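K.L.:
sequence and predicted structure are below.
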Amino acid sequence: MKMLMLILMMVISPAVLAMTPEETLFNNPATPHFGAKNPRLTIVSFTDYNCPYCKQFDPLLERVVKENPDVSVVIKLLPFRGASSIIAGRAAMTVWEQHPEKFQAVHQRLMSKKGPHDEASAVEAVKSVGLAPITVTPASYLELKTNVEIAEVLGIQGTPATIIGDQLVAGAISWDDLNKLVKEQLAKVKHDKA
């Protein structure tokens, strides 16, 4: 993981250059997150609202947080599946920017839709949580662009891709494999701090 952090220094986005690599991945306030406020383990999920495997895997991350109160998840939206992924991602990022308390509900709504998104489904997801229609912000695009740059530096070539402790997991994995990996990484963190 330390090597990955060093590589992240090469990312050229001005927003990212203002932060340390660790902040860029784990503590960027412009990036949606949920779970523990002071986590022992932070999971970073690179995901796309149009990816069917992401839609299957995302509920497992929510379950990890529910069963492990010392874990948090950072969501790096990665619009790999074209313009409609950008539309859905920008809508979600704008909600995070303007109404962070509503993000998780919008995120779940976007993840639960069968098939690809379009502008109407992104608007409907926002509306479904009681928000007025939003105008996507320039910052929402910059954050998606930054996520793409980070993914390129890390060699991520698809979604979902998940950083769990010092492991980068490509693709969706089963609940048993995810839970085992989280437990191993939590034990490693506890051991490293001892």
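P.N.:
Noted; the coordinates are in hand. Numbering: from 1, shown residues only.

K.L.:
going forward, measure contacts between C-alpha atoms and count neighbours the same way
P.N.:
Noted.

K.L.:
how many neighbours does A120 have?
P.N.:
10 (other Cα atoms under 10 Å).

K.L.:
pretty sure it is in a strand, no?
P.N.:
No. A120 sits outside any strand when classified using DSSP: H, G, I helix; E, B strand; the rest coil, being helix.

K.L.:
distance of it from N27?
P.N.:
A120 is 31 Å from N27, where distance means Cα to Cα, to the nearest Å.

K.L.:
same check on K183?
P.N.:
From K183 over to N27 (counting by Cα to Cα), the distance is 22 Å.

K.L.:
and the helices in the protein?
P.N.:
Per DSSP state H, the chain carries helices over the ranges 2-8, 14-17, 21-22, 52-67, 83-98, 100-112, 119-128, 138-154, 175-193.

K.L.:
neighbouring contacts of the last one?
P.N.:
Contacts of helix 175-193 with the rest of the structure, by Cα atoms under 8 Å, 6 or more residues apart in numbering, involve R40, L41, L60, V64, I164, G165, D166.

K.L.:
so which of those residues is the most crowded?
P.N.:
L41 (24 neighbours).

K.L.:
that residue: what's it in contact with?
P.N.:
D70, V71, S72, I164, G165, Q185, L186, V189.

K.L.:
take the one below as the second:
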Amino acid sequence: MLKNLAALGLALGLALPAAATDLDNLSAAERDAFRAEVRAYLLENPEVLMEAIAVLEQRQGAAELERDAMMVAANADALFSSAFDVSFGNPEGDITIVEFMDYRCGYCRRAHPEVADLVEFDGNIRVIVKEFPILGEQSVLASRFAIATRIALGDEAYVSVHDALMEMRGDVTEPALQVLAADLGLDGAAIMGAINDPLVMQTIEYNHALAQRMAISGTPSFVFGDQLVRGYVPIDGMQQIVAMLRETAN
């Protein structure tokens, strides 16, 4: 603490005792006088403290961005090339967005049509879906049903079920999921026949382990290129991030 005060005092240009640069040699009286001097200065000039806090927050923000970029790089294969995932949009897009989502998450539902609009309007974006159920048993059942759809009927059927689950209201139960499949013209019996396939839970467990490595604990969470964004982002925010990534790449 005293070393921090000494550094602050030097930075503020306070008149320090002659021995202040050698903290071990300060007498008790000199220590008390120094503390009183720093306190008085900060009380008279609180804007200095606010400036110091702003600098600290800026440095912490930069460090967090760098740490996130390192986590993305370290987990690039699992994020962008996993056989567990389905992608949509332009498979050759210059920007890839990875979304960790839960079908019972209100903000995931809010983001879903905006992500679809971004993909449609931009035309050069690929989106990878990470099934990441964290909101209870109904979330897990919904993800199991979606993954089982892919196993039984393929990627196109999965996308249809994914979209429908995002719009589904009411409790997620097996009878309700059977009705959802029938409404989509899909073979509900085939899907339910695959729901206990070991690959279903392997997919969910794989994504949970990846999220833990990425320090992701909530939904939605996104990876835009090498940037990790935790939480909901409106479409204009997503467009700004995409534009910045393209500008940086050029």
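P.N.:
Perfect, I can see it now. Remember, predicted model here, so these are calculated numbers, not experimental data.

K.L.:
how close are the two chains, by TM-score?
P.N.:
Put the two chains on top of each other and the TM-score (TM-score structural alignment, normalised by the length of the first structure) is 0.84; 177 aligned residues with a Cα RMSD of 1.7 Å.

K.L.:
nearest to V136 of the first structure among the contacts of L41 of the first structure?
P.N.:
Lowest distance from V136 of the first structure to the contacts of L41 of the first structure (Cα to Cα) belongs to S72, with 26.2 Å.

K.L.:
give me the residue at the spatial middle of the first structure.
P.N.:
With the centre of the first structure defined as its mean C-alpha position, the nearest residue by Cα atoms, centre = their mean is I75, 1.4 Å away.

K.L.:
what residue of the second structure matches up with that residue?
P.N.:
Aligning on TM-score structural alignment places I75 of the first structure opposite V129 in the second structure.

K.L.:
that match against F100, yeah?
P.N.:
Yes. If you go by Cα atoms under 8 Å, V129 of the second structure and F100 touch, sitting 6.5 Å apart.

K.L.:
distance of the residue nearest to the centre of the first structure from D176 of the first structure?
P.N.:
From I75 of the first structure to D176 of the first structure the distance is 21 Å (Cα to Cα).

K.L.:
and the contacts of stretch 76-92 of the first structure?
P.N.:
31-32, 44-51, 103, 106-107, 110, 116-119, 122-123, 126, 134, 136-137, 140-141, 144, 147-148, 158-159.

K.L.:
try it again with 6 Å
P.N.:
S45, F46, T47, D48, N50, H117, D118, A122, V136, S140 (Cα atoms under 6 Å, 6 or more residues apart in numbering).

K.L.:
look up the closest residue to the first one, ignoring the ones flanking it.
P.N.:
Counting by Cα to Cα, 6 or more residues apart in numbering, T162 is the residue found nearest to S45 of the first structure once chain neighbours are left out, at 4.6 Å.

K.L.:
contacts only, for that neighbour.
P.N.:
Going by Cα under 6 Å, 6+ apart, T162 of the first structure touches V44, S45, L168, V169.

K.L.:
any chance of those residues in JSON lines, with neighbour count and distance to V95 of the first structure too?
P.N.:
Putting these into JSON lines (neighbours: other Cα atoms under 10 Å; distance: Cα to Cα, whole Å) gives the following:
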{"residue": "V44", "neighbour count": "21", "distance to V95 of the first structure": "19"}
{"residue": "S45", "neighbour count": "25", "distance to V95 of the first structure": "18"}
{"residue": "L168", "neighbour count": "17", "distance to V95 of the first structure": "28"}
{"residue": "V169", "neighbour count": "16", "distance to V95 of the first structure": "28"}
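
K.L.:
just those now: which is nearest M1 of the first structure?
P.N.:
L168 (8.7 Å).

K.L.:
and the contacts of stretch 76-92 of the first structure as TSV, adding distance to T94 of the first structure?
P.N.:
Putting those into TSV (distance: Cα to Cα, whole Å) gives the following:
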residue	distance to T94 of the first structure
S45	18
F46	18
T47	16
D48	16
N50	18
H117	16
D118	16
A122	11
V136	6
S140	6
